[in-house]
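sharing a model that was predicted from the sequence below.
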Amino acid sequence: MTRVLVVDDEPPIVRTLVINLKARNYVVDAAPDGTTALRLASENRPDAILLDLGLPDMEGIDVIKGLRGRVRVPILVVSARQTTDEKIAALDAGADDYVTKPFAMDELLARLRAAVRRTQPEEPSNEGAVVTTRSFTIDLHVKKARRKGRDVRLTPTEWHLLEVLIRNRGRMVSQKQLLQEVWGPSYQNHAHYLRVYMAQLRRKLEADPSHPRHLITHPGMGYRFEL
């Protein structure tokens, strides 16, 4: 069964989420603050995390960074903060999606299902599963990235985005196709997601992120992976 950690200090919202998640056969843990969230994430190893940014003991962005040091599971921010800068900051810190309050429960659950599915992508065939560039090596079969002899930790969304680009190596993949394959059909107007995640992949993999050799942008159109 899928285990979800709900992190929110508003009891009515926690109660609503717990009832709806358990009704759909999720196992649910709840944390009222960032400190508890970090502890439960380490102890219970959830499959996904729903996180409010307005916590009483620490900034939600710091919680995301702390969680990313412990788990690689999808983190969905569920917050009343609605500005683009705040959304980008959360995504840049390592969140996989951002849902604003008030939210429709059906939409939130659909996004949760999609996020969990991204952690279980189709297993690639062994042929072409290992991709080696001058800067890094990617093994799609065992989901390992290495750069300068060291493992590179990628989030589930970063992996999914990279896999789509590698499968289409040498060809431009449109923004629309990437958004649909990685996040789903309802995300076709969320091009800022791509900008954030491509910047993260370049920081982690490229020798010179400001002048990428492998993760190439076609401005306003899409992205391309080159060996």
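All right, it came through fine.

use CA for all of it now, contacts and neighbours both
Fine.

for stretch 96-114, which residues meet the burial criterion?
Applying a neighbour-count criterion of 16 or more other CA atoms under 10 Å, one finds Asp96, Asp97, Tyr98, Val99, Thr100, Leu108, Arg111, Leu112 buried in stretch 96-114.

alongside the first one, take a look at this:
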Amino acid sequence: MKILVVEDELKLAEYLRKALTENSYVVDVAHSGTEGRYLAIEGHYDLVLLDVMLPGLDGFAVLRELRRDKHVPVLMLTARDKVEDRVKGLQAGADDYLVKPFALSELLARVQALLRRGALPTPGQDSTVLKLADLELDLVRRKASRSGQRLDLTAKEFTLLTLLLRRHGQVLSRTALAEQVWDMNFESNTNVVEVAVRRLRSKLDDPFAKKLLHTVRGMGYVLEDREP
């Protein structure tokens, strides 16, 4: 597996290169957005670790240009932990988002998860349109539909569904959803995630025979197309 790290902090870039190499990955490193864009588009990588704040071109610009040509999985790294930044990255085509500082174990787990499931759209599919079974999400027009029927989602429900769909097949804990969608630390007495999932399910699944949003008891939620 070959990974491209685009990171302008030299010490962090070297740390990531060494850690990934020690875990049997082949690693290339770029220290600017311009260099990263060139390598990502011209090279052949299984995954790109992309910093947001870069000289030349920022990570969002690199991601937009990359998505015009390729569908390689992208994990964005950033010190900017606002929900708006994470949403912007996901809407631009990122497959996952990790806020600095992060634990190496978490980074490796996310890298492995992205490589394992591929995080690739179906051939010919526009990277701004996500699909699973009869569900379709248009990230540019911010529209969601099932079997051609429009789903009337709130802004938070759309963000929640985008995250679940980008990581379909992967169980997401309530903590992960709370942190990435609501920018809050999860507390056991807070039921905001359960309420939001229940409302989303009422629009996404209740009117349709096939259910896509599943609860995994004791672990969290997963969006997947299960066999009957």
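Okay, I see it. If you're wondering where the values come from, they're calculated on a predicted model, not measured in any experiment.

care to give me the TM-score?
TM-score for the superposed chains, counting by TM-score structural alignment, normalised by the length of the first structure: 0.62, backed by 168 aligned residues with a CA RMSD of 3.6 Å.

show me where the second structure has strands.
2-6, 26-30, 47-51, 74-78, 96-99, 129-132, 135-138, 143-146, 149-151, 213-216, 220-223 (DSSP state E).

for the ones you listed, which one ends up most surrounded?
strand 47-51 (a mean of 26; mean count of other CA atoms under 10 Å).

so which elements touch it?
strand 2-6, strand 74-78, helix 104-117 (3 or more CA pairs under 8 Å, 6 or more residues apart in numbering; DSSP states H and E).

superposed on the first structure, what's the mean shift for the longest one?
Spelled out, it's helix 104-117 of the second structure. Averaged over the aligned pairs, helix 104-117 of the second structure sits 0.8 Å from the first structure after superposition, using mean CA distance after the TM-score superposition for the first structure.

nearest residue to the spatially most central residue of the first structure other than its sequence neighbours?
Relative to the mean C-alpha position of the first structure, the nearest C-alpha, by CA atoms, centre = their mean, is the one of Asp96, at 2.8 Å. Computed as CA to CA, 6 or more residues apart in numbering, the closest residue to Asp96 of the first structure that is not its neighbour in sequence is Ile75, at 5.3 Å.

what does the one you found correspond to in the second structure?
When the second structure is aligned by TM-score structural alignment, Ile75 of the first structure is paired with Val74.

got the helices and strands packed on strand 47-51 of the second structure as CSV, with distance to Asp46 of the second structure columns?
Shown next, in CSV, are these (distance: least, CA to CA, whole Å):
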stretch, distance to Asp46 of the second structure
strand 2-6, 5
strand 74-78, 9
helix 104-117, 7
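
Ser24 of the second structure is nearest to which of those?
Among those, strand 2-6 comes nearest to Ser24 of the second structure, with 9.4 Å by CA to CA.

ok, residues contacting that closest one?
13, 16-17, 25-33, 36, 39-40, 44-51 (CA atoms under 8 Å, 6 or more residues apart in numbering).

distance from it to the first structure after superposition?
Strand 2-6 of the second structure sits 0.4 Å off on average (mean CA distance after the TM-score superposition for the first structure).

count the neighbours of His218 of the first structure for me.
12 (other CA atoms under 10 Å).

next: Arg201 of the second structure.
18.

next: the one 4 residues further on.
Asp205 of the second structure is surrounded by 15 other residues when neighbours are defined as other CA under 10 Å.

test my guess that it contacts Leu213.
Yes - look at Asp205 of the second structure against Leu213 with CA atoms under 8 Å: they come within range, at 7.1 Å.

is it true that Val182 of the first structure touches Leu162?
No - proximity of Val182 of the first structure to Leu162 does not meet the contact threshold set by CA under 8 Å, at 9.7 Å.

appreciated, that's everything.
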